[in-house]
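**Student:** Sequence and predicted model, in that order:
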Amino acid sequence: MEDVTALQILNLKENKLIGTLPDNIKEGCALEAIDISGNLFEGKIPRSLIACRNLEILDIGGNHFSDSFPCWMSQLPKLQVLVLKSNKFTGQLMDPSYMVGGNTCEFTELRIADMASNDFNGTLPEAWFKMLKSMMTRSDNETLVMENQYYHGQTYQFTATVTYKGNYMTISKILRTLVLIDFSNNAFHGAIPETIGELILLHGLNMSHNALTGSIPTQFGRLNQLESLDLSSNEFSGEIPEELASLNFLSTLNLSYNMLVGRIPNSYQFSTFSNNSFLGNTGLCGPPLSRQCNNPKEPIAMPYTLEKSIDVVLLLFTASGFFISFAMMILIVWGSQMRKQH
């Protein structure tokens, strides 16, 4: 891989290749897409990849790489798809040792970040989500399909294999409008940063099978493009935010096996989800679950003491009316007798 000044696409996916990757890539690297997923590569990602300034896609999923999160790749100005899933990556998302000296972890062009099924740990840093600018705003002058024009005039369409809406699929045309984050099956803990609500272009978010805690951020209600949300098998508590009911494009939802409580939001969108979306939360109630809630919107029953006091008042009014009528009858009879005597 030393001289890659002419090579633009490297696709070696799903073979039985073993060993480590060479770390001697020279300046002038022309690679735009690297897909070596589904092999048996190990070791670290070669740092000399930093020479590939045109790299848009890196898919190394399904290997045996053992490395830390590659913050250094944020120096690749065109990187849009980063797939690290199913390897042996460890450590935090933003390694404090790397951040010393003004280094950043700012992936300004990243649209697909798949880090599922590794050993990443620590909390999800608020600052990292704030730097995903391409998940916040869309450029008006970009093509919708990620592709490469060969020198023979042929077109190569970039691909990536991701889990989307609960299904494992290879996307043959990576649309630039497709925005995904998959952090599932790791060891992240702590709360989800509220800044994730700024990623308004997100279509899919999977943070299942971690140790995340706290409540589900109400800021999720701002993710109007969200189609798939999986927060299952964590330790979330509190109620399901009513704001989620306003996500009109949400077609896949999994909140199962947490510690959520209260009424499931009542909306047309939520009525399309099955019991499986909410299993394992013993404190939840309301449709589609069979457990019913105490409806706070029903008229509140009067306490017994209040009902009794009302009955006493009614009795007093009735009695006073009877005595007044009786007294008037006596006066009328007495007045009649007095007229007869005269």
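**Tutor:** Received, thanks. Predicted model only: the values in this text are computed from it and were never measured.
**Student:** C-alpha from now on. contacts and neighbour counts both.
**Tutor:** Noted.
**Student:** quick check: longest helix of this protein.
**Tutor:** helix 304-341 (DSSP state H).
**Student:** Run a quick neighbour tally on residue 89.
**Tutor:** Residues within reach of residue 89, counting by other Cα atoms under 10 Å, total 24.
**Student:** swap in residue 106?
**Tutor:** 20.
**Student:** show me what contacts it?
**Tutor:** 71, 74, 128, 131-132 (Cα atoms under 8 Å, 6 or more residues apart in numbering).
**Student:** now swap in residue 168 and tell me
**Tutor:** Residue 168 sits next to 161-162 when contact means Cα under 8 Å, 6+ apart.
**Student:** helix/strand/coil for it?
**Tutor:** strand (DSSP: H, G, I helix; E, B strand; the rest coil).
**Student:** what ranges do the strands span in the stretch 201-342 of the chain?
**Tutor:** Using DSSP state E, counting those that start in this stretch, the strands of the stretch 201-342 of the chain run over 204-206, 211-212, 228-230, 237-238, 252-254, 259-263, 283-285.
**Student:** Contacts for the second one next, please.
**Tutor:** Residues outside strand 211-212 that contact it (Cα under 8 Å, 6+ apart) are 187-192, 233-236.
**Student:** Would you show me how to pick out the buried ones of those in ChimeraX?
**Tutor:** Selection of buried members from the contacts of strand 211-212 for ChimeraX, criterion 16 or more other Cα atoms under 10 Å:
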select :187,188,189,190,191,192,233,234,235,236
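**Student:** can you put the contacts of strand 211-212 in a markdown table and add distance to residue 45?
**Tutor:** Converted to a markdown table, those look like this (distance: Cα to Cα, whole Å):
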| residue | distance to residue 45 |
| --- | --- |
| 187 | 21 |
| 188 | 22 |
| 189 | 26 |
| 190 | 28 |
| 191 | 29 |
| 192 | 28 |
| 233 | 30 |
| 234 | 30 |
| 235 | 33 |
| 236 | 34 |
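**Student:** Going by distance to residue 222, which of the contacts of strand 211-212 wins?
**Tutor:** Residue 222 lies nearest to residue 192 out of those, by Cα to Cα, at 14.7 Å.
**Student:** Distance of the spatially closest residue to the closest one that is not a sequence neighbour relative to residue 234?
**Tutor:** Sequence neighbours aside, residue 124 is the residue nearest to residue 192 in space, at 6.6 Å (criterion: Cα to Cα, 6 or more residues apart in numbering). Distance, residue 124 to residue 234, by Cα to Cα, to the nearest Å: 14 Å.
**Student:** What are the boundaries of the helices in the stretch 51-200 of the chain?
**Tutor:** Remark: helices assigned in the stretch 51-200 of the chain by DSSP state H, counting those that start in this stretch are 96-99, 126-130.
**Student:** just those: most buried one?
**Tutor:** Burial of those is given as mean neighbour count (mean count of other Cα atoms under 10 Å); helix 126-130 ranks first at a mean of 17.
**Student:** what residues does that one touch?
**Tutor:** Residues from elsewhere that reach helix 126-130 (Cα under 8 Å, 6+ apart): 94, 105-106, 193-196, 198-199.
**Student:** ok, structure two:
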Amino acid sequence: MIDFDNNSLQGRVPKSLANCVKLKFLNHGDSQITDVFPSWLGTLPEVEVLILKSNNFHGEIEEPQTAFEFPKHRIIDLSHNRFTAIILSDNNFVGEIPTSIANLKGLRTLNLSNNNLRGYIPSTLSNLTVIESLDLSRNKLTGQIPQQVADLTSLSFFNVSHNHLS
């Protein structure tokens, strides 16, 4: 377990953490980290909790050419940063779409397709006022598409196919 929560740490997430192959919990939240998403964190085999909230992470999050499967992750908190893409498809994520995604106000692309997400599409996604692409296809989502999605005037791609929506 490594907990750096609520410090004044600056710079980047140290790549040397990649050597911590038995690490289960990493909290690097509420600091002053300025970096792109450290995708190599997704290759740590035992991490269950990854908290990077409230920093200055920026840019896109997408799968690199190397393995990026979050094999045991249970909690990933990336809220209150400056991400613009998040592509987390094909990761076997389970559970509901977290409402905290709505805190990523600068998000332009969100792809959570081909996971095992269940439950409703949160109406709080309407807070993503600059989102251009939203792909929630190939999950197990239920219920109705929230009316608030119609208010997303920047949305040009919206895919919810292969779910259990009514």
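**Tutor:** Thanks, I have the structure now. Keep in mind that this is a model prediction, so the values were computed, not measured.
**Student:** Just the TM-score for the two chains, thanks.
**Tutor:** Put the two chains on top of each other and the TM-score (TM-score structural alignment, normalised by the length of structure 2) is 0.70; 148 aligned residues with a Cα RMSD of 3.4 Å.
**Student:** The strands of the stretch 201-342 of structure 1 into a markdown table, with extra columns for distance to residue 220 of structure 1?
**Tutor:** Below are those laid out as a markdown table (distance: least, Cα to Cα, whole Å):
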| stretch | distance to residue 220 of structure 1 |
| --- | --- |
| strand 204-206 | 10 |
| strand 211-212 | 16 |
| strand 228-230 | 10 |
| strand 237-238 | 15 |
| strand 252-254 | 13 |
| strand 259-263 | 16 |
| strand 283-285 | 19 |
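**Student:** Any chance of TSV for the ones you listed, columns mean neighbour count?
**Tutor:** Listed next are these as TSV, based on neighbours: other Cα atoms under 10 Å:
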stretch	mean neighbour count
strand 204-206	23
strand 211-212	24
strand 228-230	21
strand 237-238	16
strand 252-254	20
strand 259-263	20
strand 283-285	19
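**Student:** who wins for proximity to residue 314 of structure 1 among those?
**Tutor:** For residue 314 of structure 1, the closest of those is strand 259-263, at 39.3 Å, according to Cα to Cα.
**Student:** Which secondary structure elements does the closest one sit against?
**Tutor:** strand 237-238, strand 283-285 (3 or more Cα pairs under 8 Å, 6 or more residues apart in numbering; DSSP states H and E).
**Student:** Which stretch of structure 2 lines up against the longest one?
**Tutor:** No residues of structure 2 are matched to strand 283-285 of structure 1 when aligned by TM-score structural alignment.
**Student:** That strand packs against which elements?
**Tutor:** Contacts defined by 3+ Cα pairs under 8 Å, 6+ apart place strand 283-285 of structure 1 against strand 259-263.
**Student:** ok, now the first one?
**Tutor:** In terms of contacts (3+ Cα pairs under 8 Å, 6+ apart), strand 237-238 of structure 1 is packed against strand 259-263.
**Student:** List the contacts of the closest residue to residue 261 of structure 1 other than its chain neighbours.
**Tutor:** Of all residues not flanking residue 261 of structure 1 in the chain, residue 283 sits nearest, at 4.1 Å (Cα to Cα, 6+ apart). Residues near residue 283 of structure 1 by Cα under 8 Å, 6+ apart: 259-262.
**Student:** Please convert the residues you listed to JSON lines, extending it with distance to residue 215 of structure 1.
**Tutor:** Formatted as JSON lines, the contacts of residue 283 of structure 1 follow (distance: Cα to Cα, whole Å):
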{"residue": "259", "distance to residue 215 of structure 1": "10"}
{"residue": "260", "distance to residue 215 of structure 1": "8"}
{"residue": "261", "distance to residue 215 of structure 1": "10"}
{"residue": "262", "distance to residue 215 of structure 1": "13"}
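**Student:** Which pair in the residues you listed has the greatest spatial separation?
**Tutor:** 259 and 262 (10.3 Å).
**Student:** Any chance you could list residues touching both of those two?
**Tutor:** Joint contacts of residue 259 of structure 1 and residue 262 (Cα under 8 Å, 6+ apart) are 238, 283.
**Student:** Turn the buried ones among the contacts of helix 126-130 of structure 1 into a named ChimeraX selection, would you?
**Tutor:** Applying 16+ other Cα under 10 Å to the contacts of helix 126-130 of structure 1, the buried members can be selected in ChimeraX as follows:
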select :94,105,106,193,195,196,198,199
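**Student:** Would you format the contacts of helix 126-130 of structure 1 as CSV with distance to residue 211 of structure 1 included?
**Tutor:** Listed next are the contacts of helix 126-130 of structure 1 as CSV, based on distance: Cα to Cα, whole Å:
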residue, distance to residue 211 of structure 1
94, 18
105, 23
106, 25
193, 14
194, 17
195, 19
196, 18
198, 23
199, 22
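**Student:** could I get the helices of the stretch 51-200 of structure 1 as TSV with distance to residue 42 of structure 1?
**Tutor:** Listed next are the helices of the stretch 51-200 of structure 1 as TSV, based on distance: least, Cα to Cα, whole Å:
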stretch	distance to residue 42 of structure 1
helix 96-99	22
helix 126-130	27
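**Student:** Which of those helices sits closest to residue 252 of structure 1?
**Tutor:** For these, proximity to residue 252 of structure 1 was assessed by Cα to Cα; helix 126-130 is nearest, at 22.6 Å.
**Student:** So which bit of structure 2 is stretch 201-210 of structure 1 matched to?
**Tutor:** Residues 106-115 of structure 2 are the counterpart of stretch 201-210 of structure 1, counting by TM-score structural alignment.
**Student:** Tell me who's in contact with the nearest residue in space to residue 159 of structure 2 that is not next to it in sequence.
**Tutor:** The spatial neighbour of residue 159 of structure 2 that comes closest, neighbours along the chain excluded (Cα to Cα, 6+ apart), is residue 135 at 4.7 Å. Contacts for residue 135 of structure 2 (Cα under 8 Å, 6+ apart) come out as 110-113, 157-160.
**Student:** swap in residue 136 of structure 2?
**Tutor:** By Cα under 8 Å, 6+ apart, the contact list for residue 136 of structure 2 reads 111-114, 158-161.
**Student:** one more time with 7 Å, if that's ok
**Tutor:** Shown in contact with residue 136 of structure 2 (Cα atoms under 7 Å, 6 or more residues apart in numbering): 111-113, 159-160.
**Student:** Closest to residue 127 of structure 2 out of those residues?
**Tutor:** residue 111 (16.4 Å).
**Student:** Distance of that closest one relative to residue 77 of structure 2?
**Tutor:** Going from residue 111 of structure 2 to residue 77 of structure 2 by Cα to Cα gives 16 Å.
**Student:** go on, residue 130 of structure 2?
**Tutor:** Distance from residue 130 of structure 2 to residue 77 of structure 2, counting by Cα to Cα: 21 Å.
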